Structures are given as structure tokens and as C-alpha cells.
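Asker: A structural model of the following input is requested.
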Amino acid sequence: MKRELLNKNKMHVAKVFTLIIFLFLFVFILRLGYLCLTGKVDGIDLQSFANERNTKRETLYSLRGTIYDANEEVLAQTINSYTLIAYLDPSRSEGYETPQHVVDKELTAEKLSTVIDMSKEDILNILNKDAYQVEFGSAGRGLTELQKEAIENLGLYGIDFITTHRRYYPNNSFLSYVIGYTKTDDEGNMTGEMGIEKEYNEALTGTNGFVEYQKDLNGYKFPNSNEIRKEKVDGNDVYLTIDSNVQMSLETVVSNAVNASKSDWMIAVVADAKTGKILGSATSPTFDPNTKEIENYLNPLVSYTYEPGSVMKTYSFMATLENNPDFNPATATCLTGPYTIGEDTVSDWNDTGWGEITYQRGYTLSSNTCVANLVKNYLSRQVLMDYYKKLGFGSLTGIDLPNEYVGKVDFRYDVEVVNAAFGQGITTTPIQQIKALTAIANNGVLLNPYIVEKTVNSDTGEVTYKSEVKEGQRVASKSTIQTIKELMYQVVNGNQADTTGYKYRMDGYDLIGKTGTAQIANPKTGKYYTGSTDYVYSFAGMYPKDDPQVIIYVAMQRGYNYSTVLSEAVKTIVKDTAKYLEVFDETPELNKEVTEYKMANFKNKQTEEVKQTLNNLLATYVVFGNGTKIVDQYPNKGTKISTKDKVFVFTNDSVITMPDLTNYSVKDASVVLNKLNINYTCNATGYVQTQSIPAGTLISNDMEVVLN
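Answerer: Now for the predicted structure:
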């Protein structure tokens, strides 16, 4: 009985076990069938999962486009950048005939300290760390090709580099607010943050590619495996209208003028009168986009709004001439002296005025009360308002730069109308002044200013965008413009007793223009500052008178000896631009016995070859550095110069020493120091007599030379 019961239990267990096995096999077969049909487990595609585990995808990074000037000189480019690293672990040298790690730490530290900005002791502290690999902080990052080459030539064991890309601005603070700068994210993507870099960010930015392939367990590509590849597309190149020769002149002029006057800020702009092209725009203070030590993020050319002062009298007279055909400023008269409007009084800069004078003399003497009479007798509020706006004041010029401000042209009451007529109580920008001046240069027709010439596909050379001269509306008749040009001519070339602009006179250049002196409003109180230098001083002009080719606008806020400093700045700009742009068939002051020639391109040529070429031209030249190759020059290629002009060429020497600048002109000394990226203060006028750092001294980043 017990045996039968035991056998029954065994049979029951066997049946249950068989059923479990059957159910397991059934589920397994179902899962296997599902897998075969769908290729998925728990919603995961096994084929994709396997591919992802065995597939490697590498990004092919595109290069940001290059920014060039009008002469195809590089202003901004993407270059290789290097981070210095050192391998410390001896295990890295196993299996190699030569050491692959740092062997002599003392020697390595001593030699590296001669190239990177770090002391031997600090380098040694890093090399003594218990680590497989080390970096050297900010001193070891962002190294240039020259620095990398210098370190490689030291012949040190265990030293290597990590290669990345960075945006490089070869001329440092040159044209910085126009060019702008970029920001790089954690993935190495660059985005424009200011200037052309921002405005043309989409055009400059390329498209990354990739390469995808199957890898083994060690991460190596399987031989003969398929490869999926999408090529990168580099960004477009952008060509500006800026002429680097003109720009260098402006940079030097502005730097020297600010040093001499101690002004708060200064801007100098030069434009092609017949096209509206901006040929140069220099400002102070400025910044180096390589280091991004920026105090002010507004581009003065398009974002500085301030009361322009008496340069607006030109347009008040234009409005009067356009709306009063019988008005003749040479014969019509006005009574100058204190002028009462309700409870307000308008005065001239000499307080007493000049009695009854012609409107022409009132213009050349920059009489506020004469303009007050002009408003009373010939201009209504609406006529003046409409004319200012017709010229472009109070609206965007449309120049291809970001963050353009419109200023304020709004006046209601009688005293406000008078103030606006001589440039107070309204605000404008430098680029608006340039646009308005184009009407005078083109017989009454406005031109829209622009600063980008074209964009070009960096791979194919195809022009993807081309700027054209953009004519605006006619704002004045030819007869009005002839009268205005004659008034502006008298400002510069009239009798000293009858004009505020006699210091701007230049024989042979036919410069015309209008001076400006504007009070500065206190933003907290709304009232004007009352200090002796609390003004914005300016000059708006062009040359030559009969057929203007070049427009110039210069302004500075506060500044000692402003009239001399500003006039000398303008005259230097006129002389330089006349020569560089070949405005005249023959430079007015050139000695006919001096030979003229056009500057060749010496960049990337061997130093000895360049010296021989310059010797054959009988040129006066100076070579800076002991390198074998020329990396920079002044003047730039294509510039028309004479044998009396100095030529500067700069070699690829990684060691910068202080040059001997005694007896150099202030302009030439400034050019050299800017090219060598040496900080300086210039107290000299005319020629350099002494320098605070002796010639031959090794230059470091924190040094500044004072020229007297």
C-alpha cells in the first residue's frame, strides 16, 4: 500500500516537472519566434544595440571662415592652438628605445621657462606631481605654432601637445570693435559675440561632418569594414571694405591723440565718398579680441549716441537753403549776441557775439545765436525735424554691424528747436554723421554706408554675396550743395579771425569741413556738465572740395589742448589717406625727385630675399627680429610709397626685444610697437627723443614703454 502511494507521488512529481519543462520550452520557443520575427527584446533592437556597441563615430570639425580686409589681409582666422602636456609615468616608456616620459625634471623646467610664461620653480612643482600626465595651466594653453616649434626644438623627453582650434586675430586690438570676437563652447563650437563675427555668424559658421565605422573590443577599426562618411563644410570667408593701411593710420592717430589729450574716448572714421564704403574706423579705448579684456561692449561707430554739437549747423543751413530759394548766406545778415527765448538765453562761445554779421560768417564762426536767427526767420520746427530725419538722423543706417542705435531726434518747444539746430538736445551716432556727409559729397544724394564687400565660399571660391552701392533719396539740390561746400571750405581755409577751423588748413588738399563742440549731459541730473573740458569735440569733413573722394569724421570726449590735437589728427589722416588711396595723381607735398613704387607682398617670404628686394628698390627699411621668414610688414602690399618712406618687416622670431626708437617719428614708432604688440604710452610730439626701456631688453606681456 505504501509502495503504491509512493509510486503515485513520484508519477505526480514527474508530471509536474514535465509540465514545467514543457511550459518553459513553449515560452522559449515563443520568445525565439518573436525575436526572429522582430529582432527586438523588451523593445530594444538587438541589431542596433550591437552596432552601437561596435560602432565608433568621430566628428569632423568644420573651420570658421576667415575675415579679410579689402587687400585680402587676414583680420581673423581659425588656427591650430596647442596645450602643453608632460608625461611623468616611467611605464609610458616601456617598449620604446627613447624615453617617452620626463626624465630630467630640473632641465625640463629650466628650458620650458624660457618659452612659456611660468617660472622654473612653478614648472618643477607641476613635474613633481604623482600623476601619469600633467598640464601647465593657462601658461601652457593656447600656444602658437611658433611657441610649439620653440618647445620642440628644446629636445625634451616626455613633452607633447594636444591640438585644438582657436580664433586668432593677428593684429590684436586693430579694428577690434568692428571685427568683434567669438565664444567657444565645451564642444569646441564658436559663436560670434560682437561685430562682424556676430553679424555674419551664420555665414562664417561651417557644418560639422562625421565618419562612422565598426570597431573591435580595443576600439580599433575592423580591416575592410564599411565606413559612413559625411564631409565637413567650412564656413564662408568674409571680405570687408576696410583698407588696413587706412586703418593703421587711424589706429596710430587715435592712440597718439588720446595720449596727448587724455580724452575719455575718441573715434576716427574714414569712408569712400563715392560708394559709402567704410575704409577705416578706430576707437579708444579698444581691446584685444585674443584676450577679451573688455571694459565697454558697445561699438562706438554704431552704438555711441551723444549730442553732436555744431557739425549739425551744416544741415540746418542745408534745410534753410532747400526751403528758402532766395536765402543767400553770403549777403543775408543776423544779429549775434545773447538771444532770449522765453526764460532761456542762447549765447555764443565768446559770450558777446560779433554784432551784425552775414550768415556765412556766422557759420564759419560757429555762432549759436546766428543759428537761432536762422530758425526764427527761415525754419519751422517741422521743417527742421523732417529734414534731419530725411538725412537719416533718428533711424538706422542699415550698416552691416550689430547693435546699431538710432539716437534721438525729438524737439517740441522753441528753445528745443534752436538747440537742435546747433546740435544740442538731440543725439546721433558717428555712422549717421558719415551717412549725412555722403549727401554733400554726391551733389545731394545720400548713400547707405556699408562695411562688408562680399562673402566667398572658402572651398570653391564662389562669391555667395556681393555688396552694391546703395543710393538713397535726393535730399538737396546741386546748387544747395555748392553753397554748403563753399561754407565748409571757408571754415577750413578762411581768415583766421573769421573761422573756428583755421587749424585744419592744408595747402594742396582742398579739405572742407565743420568743427563741432557739444556740451555733455549728466545722465543722473539731466543737466550739462560745466567743467572747462566737459565737451565732445568733433570735425566732419571731406576732400577735395570740387569732387570729394574721402569723408572723415573725428570726435573725442573731453581732452586738453583739443583744438591742436584734433586738427593735427585730421591733417595726418588726410595726408595718409591721400597717399594710400591715390586721391591725387601726385601727392601735393611730394618732392618730384623722390622715386615712388608700390609695396610688394613680403609675407611668408625668406628674410634674405626680402632684404635683397628692398635694397634693389633703394628703400629705407628696418628688419625686426632674427627669424628666417617674414610674417608681417608695413606698409601693406599695394600701398603707393616713396623711397623716403620707411618700410618695416617683421620676422618669425619668437623672442621679442625692445627696438631702438629714438629719432623715429611718433607715427612710425607707434606702428612698430603695435605690430610687435608692445604696450606703450607716447608723450612725444613729432619725434621720439627717449624711451623708458633700453633697446635690446627682452619684452614681457606686463611691460610698458614710455616714449618722450
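
Asker: make it CA atoms for all contacts and neighbour counts henceforth
Answerer: Fine.

Asker: Tell me the buried residues in the helix of greatest length in the chain?
Answerer: In the chain, taking DSSP state H as the definition, the longest helix is helix 2-38. Within helix 2-38, no residue is scored as buried using 16 or more other Cα atoms under 10 Å.

Asker: Stretch 204-217 now?
Answerer: Across stretch 204-217, burial judged by 16+ other Cα under 10 Å covers L204, T205, G206, N208, G209, E212, Y213, Q214, K215.

Asker: And stretch 105-116, by the same measure?
Answerer: In stretch 105-116, counting by 16+ other Cα under 10 Å, buried: K105, T108, A109, K111, L112, S113, V115, I116.

Asker: quick revisit: closest one of the buried residues of stretch 204-217 to P430?
Answerer: Ranked by distance to P430 (Cα to Cα), the buried residues of stretch 204-217 are led by L204 at 26.9 Å.

Asker: Does that closest one touch G65 like I think?
Answerer: Yes - here L204 reaches G65: they are 4.6 Å apart, a contact under Cα atoms under 8 Å.

Asker: Residues that sit against both of the two, list them.
Answerer: Residues within reach of L204 and of G65 at once, by Cα atoms under 8 Å, 6 or more residues apart in numbering, are G235, N236, D237, V238.

Asker: circling back: what does the helix or strand following the longest helix of the chain contact?
Answerer: Moving toward the C-terminus from helix 2-38, the next helix or strand (DSSP states H and E) is strand 40-41. Contacts to strand 40-41, defined as Cα under 8 Å, 6+ apart, come from residues Y34, L35, L46.

Asker: can I get these in JSON lines with distance to V269?
Answerer: Compiled in JSON lines, the contacts of strand 40-41 are given as follows (distance: Cα to Cα, whole Å):
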{"residue": "Y34", "distance to V269": "76"}
{"residue": "L35", "distance to V269": "74"}
{"residue": "L46", "distance to V269": "66"}
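
Asker: Alongside the first, I'd like the structure of this one:
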Amino acid sequence: MKNPSPKKIHNYNKIRRNRVYFGIVLLMVVVGLFFIFLGRFSYIVASGKLNNINLKERTNLKYQQDRRLTAVRGTIYDANHNVIAEDSNVYNLYAVIDSKYVSNKNKPLYVKDKAHTAAVLSQYIPLSKAKIYGVLNNQDPNAFQVEFGNAGKNLSLEVKKEIEAKHLPGVYFTKSPSRLYPNGNFASHIVGLAQLDNSKKASNGTLVGVMGIESYFNKVLTGKNGVRRFKTDSYGYELPDSPVTTKKPKNGQNITLTLDSRLQSYMESTISDVYQQYAPVKMTATLMNAKTGKILAATQRPTFNPATKAGLDGSWQDALVQEAYEPGSVFKLLSLSAAIDSGHYTPNAYYQSGAVNVSGNVVRDWNYNGWGSIPFSQAFPRSSNVGFVKIEQQMGAKTWLDYLNRFGINKKTGITLPGEASGSLAFKRPLDQAITSFGQGVNVTVMQMMQAFSAVANNGKMVKPQIVSEISDPTTGKTTKTKTQVTGKPISKNTAISVRNAMKDVINQSYGTGQVYAIPGYDIGVKTGTAQIAQNGAYLAGDSNYIFSVVGMAPIDDPQYILYITMQQPQKMTKPAEQILASAFNPIMKRALEYNTDQKAPDVASITMPTLTGQALTEAETKLNQTGLTYGVVGSGDKVVQQLPLAKENVLAGQRTVLLTNGAMTMPDVKGWSKNDVLKLAEITGVKVKFKGDGYVVSQSIPANHILNTDSKLEILLSSQKTE
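Answerer: Below is the predicted model:
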């Protein structure tokens, strides 16, 4: 065998040597990397950090869960501690229609029998069987689930339970927090509204006030959420022995209003009746305690039902504080007060009524030709514009402006309601100064007027209107009461007495404009008003294009109550404006006086309405039968969720109570009901009602037991012949 050549041997040794060198280098790299990793690992173990990240904290975060503990929003009460607004939960209905959605045992978890499901659901939500069936037959092949619009939203717990009891495959619910307004249409703009805040910044499921007290005191009512912190395993389940830390939520504070539910409910019903019958564009009514400034009842039209949201779209503004208007002749209360108090009133002097020239402009009385030469003492009860122009001229603009400031005109009252307007005052020209004496050229709010009126009612002391009685913290037990606040003394006691005597003349004298406001058995004083409406720089013409108003005080010698009602442009002015206003003013003032033990009216058979809300329907019916009250039931459920009249309200024997139950909202048989009874039905359901005729119901456009919703329109035929 031939020996390898030296060259080949050399190459072989070279290759072998290179391999040895490479092995040594590789070993050194591996050993180096090992020590690097060992050092790095030792550092991580010792420091517990990686790239400045605390691994222990990161691990804790991965297996740590925080569960929010939601604070309860504070409750709003009336003056008698009846609930006006409180927290609740509502449920939204949806249905799964994807046939692939089944259980591990292939049990259908989707809607399999659509016709049966539609038939059952139509008994609980205000949608027909056909419409529900159409929703369930969604044509989108990729649709997993379907919803039912507004009809399937905001369902009560009772309705949810009833649907679940039917065991319908594929029918499910989601829960969301809600605000419960058990009284329906009840000082809606004052109480306001709280809704879910769906903004990105908001916590999931947070209620926020968007109107009224709910908005003004939103932070007070909201409280602070708590948290429960615990450990979970890699599957997300809570570890049984892991430490748990809990930060309890701080519930919102409760607010008690000055509103009296008995008076408020009666005012709502009375104003609704007038609003339905005469169709004014706007209407307000405010009843205040003259001594304290507490608002006992207040409402406006148009309004809305916070429970059903009916009417909300066109009724966001609070007319009592956010809208400024020319008040008209009720403003003569202030100009007469200023003239008497400043010593510029000469009641026995005579002037020529009918017309007066002011800087080349003619100002006329509402009675075009006037009443001839009459004493200034008749200017107020006759509501003579000419007389008050002359009174303002005798005072002088400087004095008159001083008293306007004293009465708080053109200034906010500071009432605890959002968006209060300050009004405006045109006072540069002699004509401007003259016409403010009878309420033109000046824009005010209802609450400004109530504050100014209080000086006349309260012997010169002017008190701030008050809507909140107290705020209480359920956590600490601390209660903060709102005290009566005297905002000034613009006139003397003697001046106030003189003005109230003039208010008596408006009713008692044969030439007074307010004789229709007399209430037998009570001493009342009033001032009427008819204000022109400015539009595009000119005043509107026409018999109904006015803001008609009346303010009254009673008992007039020592007023306990001030009632102020305004009515703008009644579209069905079938009676004189004063008769229309009297149909609201007289019963409301009389009802208030009946609660005053010093001014008790003759005995009337009355019953205190029992508390029925939250009770079983059978129990409520038994109570009503025992008290001698008739009733009508709205809904297919077995539990009462709303009632009208409200609990503790005084009602006449035989008066009808309307009960709203859980379950589907169904139409009752209303034949034989009075118009007022049907208005209660409209208020508690949100249904729009159109009346024809007078008297009692003889026919209804929606049959009994038919499903109702807030879009339902009910036509009622009334007849003077009552049928049962």
C-alpha cells in the first residue's frame, strides 16, 4: 500500500488542529454564555426585577382581580319622606338565533320555535306577535342574536322573572343600573333625570344626572365606588385561600325636597286637565310657603314622564328657572309697592284713563277707551296701564330702578336648580321706564317673581325660593338642613299690608279684574296679568296671543301660601282667560288651604290614600274596597308598581284610583270613567289621549286588555250620561 504524501499529512493535521481550536473556542463561548445567564438569573432572583419591571408586582397583577363595588346613588324624597327617585335595575331582552349555539349535550340554546316564542313575548312587551316573529326571522345569515328595540328595553325585574318562567330557549337578558321614578309625572323638570353615562371616560354602568336636582346635586348623589381585590388561578377562578382586600363603596347622599306629594300630585292632575282642555303653548304653576320660601308644588306644561320618557324630546328646559318672559300686569304688585313705600302714591287723586302719551308713543289701557276720570286707588284692581305709567312718572325712574334692584329683578335667586336665568331689563328711554311699571320691557323667571311676591306676603321680608329641605349622609348619619334665607326687605310692613288690601279689591270690588278667583269660605287676594308676546321686534296680535297669569295669596291678611300660574297662548280659548286660569287656581289654592288647620274648610268626606305601591295587587284591591275607593288596573301583573293618587293624599270618598302593575302594560276598560280618571291613566302610562265631548267615557279607541306603549294614541268619547 502506498504511503500518503507529506502534503496530505500536513493538510490532515491542519484540519484536525482547526477542529480542536474551534472546539476550544466553542466551549469557551458556551461556558461564557452560561456564566452570563447564571449571573443574569442570579441578578433577577436577587433583585426581583427584569428590565426595571418588578416581576412580583407583574405576577400579582396577572393573577389579581379587582371587582368594582358600585355605590348606590342617593334617594330623592318629598317633604313627607315619600320616595321620588331611587336606584333600581332594568333588564334588556335579546334572543339568540344562531342554530350553532348549543350546549355540550347538543341542547338548543337558540330560539328554536320562533312562532311560540313570539306568541309568549307579545304578552310581556309592547310588540305584536307578528312583529316579534319578524325580528326573530332576521335575514342576515351571520346574525348571532337580535334585539327588540325600545319594546325590549328597561324591563322590570318582575317582567324578567315572568318571561324566564316560560323557559323559552334562546331568550336572554342583560342587566343595567337604572333610576326608578315611581310617581311618574311628578315635578319632572325640578326632580330631573339620571341616565346611564355611556361616554368612554365614565365607569361602566354609572348613572349621571342630566336635568333638575339630579343634575345640580349629581356629585352629592353619586357617591364613590368601592373595590374588592382578590387572587385568581390561571383560569381566572378565585383562589380559596388568597387574601382579599375590600374598600367599601361610599353611597351617595339622600336629598329631601320641599315638595309635598299630596299637593304636587293634585296640582299635576289639575294642570293636566286644563292643559288638555285648552291646549296652551306653555303653562306653569308654582305654590310656595310665603313664610319660608319652600316650594310645596310646582309644574309646567309641556312636561315628561321620567319613568317612561314620554314627552322628553320636546321638553328639556325648566320653564321655572331657565325661561325668561315678560310678566305683564302681575308686575304691578311691585310698582304699587314701590310707589307706596317711596311715598309717591296718591290713592285719592284722579287721572284720565284710556291713553297716555310717553315721548311720542301712546300707551293704552286694556279697556281701549278707559273708564274716564278715576282715582289712582282703582288703577290696581282695574289693572290700568295708564294709571301705572303715571305712578311710575310720579316716582321717577331713579326711584323705580332702585326698587327693581331691591326686589331682585334682573338677578338670579340662587335656587338650587341648574341653568337659572337672570332675566333682562330695558330701562334707558322714558318709554322703557314707563312700560316696566306694568310688566313690559322686563324679562323675569318664575322664581324671581316668587321671591319678589314673598316681600308683599311676608310683611316686607323677601325670602329666597327653596326646593331642598335637607341633605343626609347615610354613611355618617349627618344631616344638613336648609334654613330660610331672607334676601332683603325691599318694603315696609305697612306697605305690604296696603298692597295686600289692594289685592283684596281685585276680587271684592265690582270693578276688579279677579272676581272669578273668589273661593267661598276663604279670604283671597290676587293680581291678574295679560302680557303681550314679543316676536321679531313686534308684539303679536290676536285674542289668545298673550301670556295670561294670576298670582294669589291666602289667607290674605296673613298669607301662608303664594300661588302663581302662567298660561301662554291657549289654542282652544273657548272661555275667557280668567275663567280658564280660575279652573286651576281655585282648586289648587283651596286644596292647600284645607291642609292649613287655621283655615279649615267645611267638613268634606275625605279619605287618606293608603300606600299601595310595592304590594300584591290582591292586597291593594282589598285595601281600596275597605276604604270605599273605586279603582282601575293597568297591566297584567300581580304587583302594584305605581299608583295615582299618591299615598297619604287626601281624596274624596268614591274617587277612582289607577294602579299600574308589573307585567305587560295593558289597557283597562274605562267606560264610565271621568275625564280626570282618564288623565290619571295618561299620566301613569305616558299614553297620548284625545277627548271628544264632556262628561264620562262611553267609548275608547283602544280595546280593553290591548297592549299599551308610550306611542299609543287613545281617543276617548265622553257623554254627560254616566255609564258603568
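
Asker: Which ones among the shared contacts of L204 and G65 of the first structure map onto helices?
Answerer: Among those, none falls in helices (DSSP H).

Asker: Counting neighbours, what do you get for Y87 of the first structure?
Answerer: Residues near Y87 of the first structure, counting by other Cα atoms under 10 Å, number 22.

Asker: who touches it in this structure?
Answerer: Contacts of Y87 of the first structure (Cα under 8 Å, 6+ apart): Q100, H101, V102, Y132, Q133, V134, G158, I159, D160.

Asker: and the second one, which of the three is it?
Answerer: Meaning H101 of the first structure. Using DSSP: H, G, I helix; E, B strand; the rest coil, the structure places H101 of the first structure in coil.

Asker: Not counting its neighbours along the chain, what's nearest it?
Answerer: Once flanking residues are discounted, H101 of the first structure sits nearest to G158: 3.6 Å by Cα to Cα, 6 or more residues apart in numbering.

Asker: Any figure for the gap between the one you found and K292 of the first structure?
Answerer: 33 Å (Cα to Cα, to the nearest Å).

Asker: Tell me which of these two has more neighbours.
Answerer: The residue with more neighbours, out of G158 of the first structure and K292, is G158; 22 against 14, by other Cα under 10 Å.

Asker: coming back round to it: nearest to L301 of the first structure among the contacts of strand 40-41 of the first structure?
Answerer: Using Cα to Cα, the contacts of strand 40-41 of the first structure come closest to L301 of the first structure at L46, 60.8 Å.

Asker: which one in the second structure is aligned with that closest one?
Answerer: If you follow L46 of the first structure across to the second structure using TM-score structural alignment, you land on L55.

Asker: That match: how many residues sit nearby?
Answerer: 16.

Asker: quick revisit: show me how to select, in PyMOL, the buried members of the contacts of Y87 of the first structure.
Answerer: Selection command for PyMOL covering only the buried members of the contacts of Y87 of the first structure, criterion 16+ other Cα under 10 Å:
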select buried, resi 100+101+102+133+134+158+159+160
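
Asker: quick one: which of the contacts of Y87 of the first structure is nearest A257 of the first structure?
Answerer: D160 (46.1 Å).

Asker: which element is the closest one on?
Answerer: D160 of the first structure belongs to strand 159-168, assigned by DSSP H and E.

Asker: element containing the equivalent of Q433 of the second structure over in the first structure, please.
Answerer: Using TM-score structural alignment, the partner of Q433 of the second structure in the first structure is V417. Assigned by DSSP H and E, V417 of the first structure belongs to helix 414-421.

Asker: for the helix or strand following that helix, packing partners?
Answerer: Under the assignment DSSP H and E, the closest C-terminal helix or strand after helix 414-421 of the first structure is helix 430-441. The contact analysis (3 or more Cα pairs under 8 Å, 6 or more residues apart in numbering; DSSP states H and E) places helix 430-441 of the first structure against helix 300-303, strand 445-447, helix 478-493, strand 535-543, strand 550-557.

Asker: quick one: contacts of the second one?
Answerer: With Cα under 8 Å, 6+ apart as the test, strand 445-447 of the first structure has contacts from 275-276, 391, 435-436, 438-439, 469-476.

Asker: residues in the second structure aligned with it?
Answerer: Counting by TM-score structural alignment, strand 445-447 of the first structure corresponds to residues 461-463.

Asker: ok, now the third one?
Answerer: Under TM-score structural alignment, the alignment places helix 478-493 of the first structure onto residues 493-508 of the second structure.

Asker: once the two are aligned, what's the mean deviation for the matching stretch against the first structure?
Answerer: Following superposition, stretch 493-508 of the second structure is found to deviate from the first structure by 1.1 Å on average (mean Cα distance after the TM-score superposition for the first structure).

Asker: which parts of that stretch are buried?
Answerer: Using 16+ other Cα under 10 Å as the test for burial, stretch 493-508 of the second structure gives 493, 495-500, 502-508.

Asker: How far does that stretch sit from its chain's centre?
Answerer: 36 Å (Cα atoms, centre = their mean, to the nearest Å).

Asker: likewise stretch 269-284 of the first structure?
Answerer: Centroid displacement of stretch 269-284 of the first structure relative to its chain, using Cα atoms, centre = their mean, is 13 Å.

Asker: And stretch 396-409 of the second structure, by the same measure?
Answerer: Per Cα atoms, centre = their mean, the centroid offset for stretch 396-409 of the second structure relative to its chain is 35 Å.

Asker: What segments of the stretch 601-708 of the first structure are strands?
Answerer: Under the criterion DSSP state E, counting those that start in this stretch, strands of the stretch 601-708 of the first structure are mapped to 620-624, 630-634, 640-642, 646-651, 679-682, 704-707.

Asker: contacts for the last one?
Answerer: Taking Cα under 8 Å, 6+ apart as the criterion, the residues outside strand 704-707 of the first structure that touch it are 678-684, 688-693.

Asker: Could you pick out the buried ones from these?
Answerer: For the contacts of strand 704-707 of the first structure, a burial check counting by 16+ other Cα under 10 Å picks out I678, N679, Y680, T681, C682, A684, V688, Q691, I693.

Asker: what's around the closest residue to Y489 of the first structure other than its chain neighbours, how many residues?
Answerer: Distances taken as Cα to Cα, 6+ apart put I512 closest to Y489 of the first structure, at 4.4 Å, once the chain neighbours are dropped. Neighbours of I512 of the first structure under the rule other Cα under 10 Å: 28.

Asker: OK, contacts around I512 of the first structure?
Answerer: Going by Cα under 8 Å, 6+ apart, I512 of the first structure touches K485, M488, Y489, Q490, V491, V492, N493, G541, M542, Y543, P544, K545.
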